[in-house]
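[1] sharing a model that was predicted from the sequence below.
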Amino acid sequence: MTQWGKIVGFRFTSQQALGLATGWKKPCYADKPVRESAMTLGKGKFKVEGTLCLPNDIGERAEVSRFPCVVFLAGSGPCDRDSTIGENKPFRDLALGLASQNIASIRFDKVTHTHRKTFRDRKDITLTDEYVEHAMDAVLQAQKHPNILPHGVFVLGHSLGAVVAPMITAMNNLTAGCIIMAGPAEPIYRCFVRQLRYIMSLDGPEALYLNKQIDAAQAQAELADSDKLTLSTPAKKLPFGIGPSYWLDYRNFKPIETCASLKKPVLIMQGNRDYQVTIQDDYLQWKAALSEKQNVQLRLYERLNHLFISGSVPSTPIEYTIPGNVDEQVINDLTKWVAGNSPVTLERR
């Protein structure tokens, strides 16, 4: 879904809405109490709300217990702070799982979630507007918090958030590193065309009307990529009906090149069952560009989908309507990597 609520994939009525499912449940690995508190990010009329999740293990003097922290950047669309997709809340899973391992986190509602109508009506919206102010504020607030290591703040981007995360990491000298989860190597409108073709290949009922949609999406993608794109290009001719300012600004975000220039640790994580960001079209480009760099680690998960939830059959859109949790191995790998790249895993003076 785009930041204005337009469809980027297919939506299905959730099992919970039909009374057939129990909805999200706390993952089994989140077995320790945590401390969550509300926070506000940004300034002026475009403030958003977020959640700071801290480990509960702070000892007798909270002001001298400091933890590494991960700032989460959600994917495309008007995502809430939990990155809720169907019956799943992957960012809540990650926050609770990391807190159980003495790692703090910040997650927040995207501005396009909190101020959806205002941003939908704007003609000059950019990718920078969608992410940068609130992401930078989250990093700065984390670095100033008495229970967070100021040199131990990492930026994690999922999907479209992974396009932005490297730039946020580079913009703040004190950030400790960057985590890429299901990072697109191509613009998201190219991912969308591939996504439509994949769904069509499943021979489900959607395939009956996808041909025209694929042709239209392909034409829009080609225009967005071309030198014919200008500020006067009509939004209706561009991907998802989003105006030219957005796609012109998008060109300034070069996640693979930015990661290649970083001297900080970088972790790249990818699910093999992901049909939105794929091994062949995306992950292999990251791997080819970065695998020889000493500060980069790559993790490929055979059974995981775009939300890093495990399964045994090819992923489809309807899978997101089934409650699940981020796989525990992802939590373990993140914990080990963050702890290994933090100045101090847990500081107590």
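    On my side now, so go ahead. Nothing here was measured: the structure is a model prediction, and the numbers come from that model. Numbers count the residues shown, from 1 in each chain.
[2] rest of the way, CA atoms for contacts and neighbours
    OK.
[3] tell me which strands and helices the lengthiest strand in the chain is in contact with?
    Secondary structure of the chain per DSSP state E: the longest strand is strand 148-158. Applying 3 or more C-alpha pairs under 8 Å, 6 or more residues apart in numbering; DSSP states H and E, one finds that strand 148-158 contacts strand 65-73, helix 127-144, helix 160-171, strand 177-181.
[4] so how far is it off the chain centroid?
    Distance of strand 148-158 from its chain centroid, counting by C-alpha atoms, centre = their mean, to the nearest Å, is 14 Å.
[5] and if you look at stretch 326-337?
    That offset, for stretch 326-337, works out to 16 Å (C-alpha atoms, centre = their mean).
[6] report the buried residues of it.
    Buried residues in stretch 326-337, counting neighbours by 16 or more other C-alpha atoms under 10 Å, are found at Val326, Asp327, Glu328, Val330, Ile331, Leu334, Thr335, Trp337.
[7] just the ones of these in helices?
    Glu328, Val330, Ile331, Leu334, Thr335, Trp337 (DSSP state H).
[8] rebuild those residues as JSON lines, extending it with distance to Asp121.
    Shown next, in JSON lines, are these (distance: C-alpha to C-alpha, whole Å):
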{"residue": "Glu328", "distance to Asp121": "41"}
{"residue": "Val330", "distance to Asp121": "38"}
{"residue": "Ile331", "distance to Asp121": "39"}
{"residue": "Leu334", "distance to Asp121": "38"}
{"residue": "Thr335", "distance to Asp121": "41"}
{"residue": "Trp337", "distance to Asp121": "41"}
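[9] for Leu238, state which of the residues you listed is nearest.
    Of all these, Leu238 sits closest to Val330, with 35.8 Å by C-alpha to C-alpha.
[10] this is the comparison structure:
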Amino acid sequence: LDRDEGLAAGIGMAAPARSFHEIFVDQYEHLATVGEFEWERMVNVYEQWRDRIDRIRQGDYSPGDTVLGYPGALWDSLDEYDHVATARDVDQPILFLQGERDYQVSVEEDFQLWQDELADRPATEFQRYEGLNHLFQPGTCPSVPGEYAVRNSLDGAVVEDIAGFLGEP
């Protein structure tokens, strides 16, 4: 929206409000608790990731280094972009949607941060969906990566809310 003022509105579907490396930690911690992986191996990988994330936090890398599978230049770029400030500064209406079963973007951390930081911003709406994952698909168990491979549909309530926000009947 900040790059194209011709756009009428924005929609943040499972939109992260925090830094990418912080979200990585949360995702990995979730996966460690749902038992989808061998625990000992998971702990070793988690400790390695924590060390690398500390490098990212401290800026202890060069643009050409690869950290957590991504080049340092990407981490620099992500660090320079402030999602919340950008949303606060645009004039168009914004709708934020969040599935409550999403482990990739947290309801408690990210969605709540959007609500707290943009509470006074006009034309901003927030909608949570019980039982939906990161792809806004229904389920009952804790969300895991394997469920994304199962054929499933976008929940109808999400489609209706988007259409209503955009002014479509």
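    Right, received. Where do you want to start? Source: prediction; values computed, not measured.
[11] got a TM-score for the two of them?
    Put the two chains on top of each other and the TM-score (TM-score structural alignment, normalised by the length of structure 2) is 0.91; 169 aligned residues with a C-alpha RMSD of 1.8 Å.
[12] ok so, going back, would you reformat the buried residues of stretch 326-337 of structure 1 as a markdown table and include distance to Gly152 of structure 1?
    Supplementary listing: the buried residues of stretch 326-337 of structure 1 in a markdown table, determined by distance: C-alpha to C-alpha, whole Å:
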| residue | distance to Gly152 of structure 1 |
| --- | --- |
| Val326 | 23 |
| Asp327 | 24 |
| Glu328 | 23 |
| Val330 | 19 |
| Ile331 | 17 |
| Leu334 | 14 |
| Thr335 | 13 |
| Trp337 | 12 |
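[13] what is the nearest of those residues to Tyr283 of structure 1?
    Closest to Tyr283 of structure 1, out of all of the buried residues of stretch 326-337 of structure 1 and judged by C-alpha to C-alpha, is Val330, at 16.6 Å.
[14] so who does the alignment partner in structure 2 of that closest one touch?
    Applying TM-score structural alignment, one finds that Val330 of structure 1 aligns to Val158 in structure 2. Counting by C-alpha atoms under 8 Å, 6 or more residues apart in numbering, Val158 of structure 2 makes contact with Leu97, Phe136.
[15] same thing but at 10 Å, please
    Residues near Val158 of structure 2 by C-alpha atoms under 10 Å, 6 or more residues apart in numbering: Met13, Leu97, Gln98, Gly99, Gln127, Arg128, Tyr129, Leu132, Phe136, Gln137, Gly164.
[16] ok, so of these, who is nearest Leu113 of structure 2?
    Distances from Leu113 of structure 2 to the contacts of Val158 of structure 2, taken by C-alpha to C-alpha, are shortest for Gln98, at 12.2 Å.
[17] I'd say that closest one and Gln137 touch.
    No - in this structure, Gln98 of structure 2 is not within contact of Gln137 by C-alpha atoms under 10 Å, at 11.1 Å.
[18] list the residues that contact both of those two?
    With contacts defined as C-alpha under 10 Å, 6+ apart, the residues shared by Gln98 of structure 2 and Gln137 are Tyr129, Val158.
[19] out of the two, which sits in the busier spot?
    Gln98 (26 against 21; other C-alpha atoms under 10 Å).
[20] how about that one, what's its partner in structure 1?
    By TM-score structural alignment, Gln98 of structure 2 lines up with Gln270.
[21] wait, doesn't its match sit right on Gln276?
    No - using C-alpha under 10 Å as the test, Gln270 of structure 1 is too far from Gln276 to be in contact (11.1 Å).
[22] now do the shared contacts for these two.
    By C-alpha under 10 Å, 6+ apart, the residues touching both Gln270 of structure 1 and Gln276 are Ala182, Gly183, Asp282, Asn305, His306.
[23] which one of the residues you listed sits closest to Pro90 of structure 1?
    His306 (10.1 Å).
[24] burial measure for the closest one, as a count.
    By other C-alpha under 10 Å, neighbour count at His306 of structure 1 equals 22.
[25] what lines up with Phe308 of structure 1 in structure 2?
    By TM-score structural alignment, Phe308 of structure 1 lines up with Phe136.
[26] next one: that match from Asp26 of structure 2, what distance?
    Applying C-alpha to C-alpha, to the nearest Å, the value for Phe136 of structure 2 to Asp26 of structure 2 is 19 Å.
[27] for those two, indicate the residue with more neighbours.
    Phe136 (26 against 16).
[28] Ala217 of structure 1: which of the helices and strands packed on strand 148-158 of structure 1 is closest?
    helix 160-171 (17.9 Å).
[29] flag every buried residue along that closest one.
    Going by neighbour count (16+ other C-alpha under 10 Å), the buried part of helix 160-171 of structure 1 is Leu160, Gly161, Ala162, Val163, Val164, Ala165, Pro166, Met167, Ile168, Thr169, Ala170.
[30] for the second one, give its distance to Pro184 of structure 1.
    Relative to Pro184 of structure 1, Gly161 of structure 1 is positioned 9 Å away (criterion: C-alpha to C-alpha).
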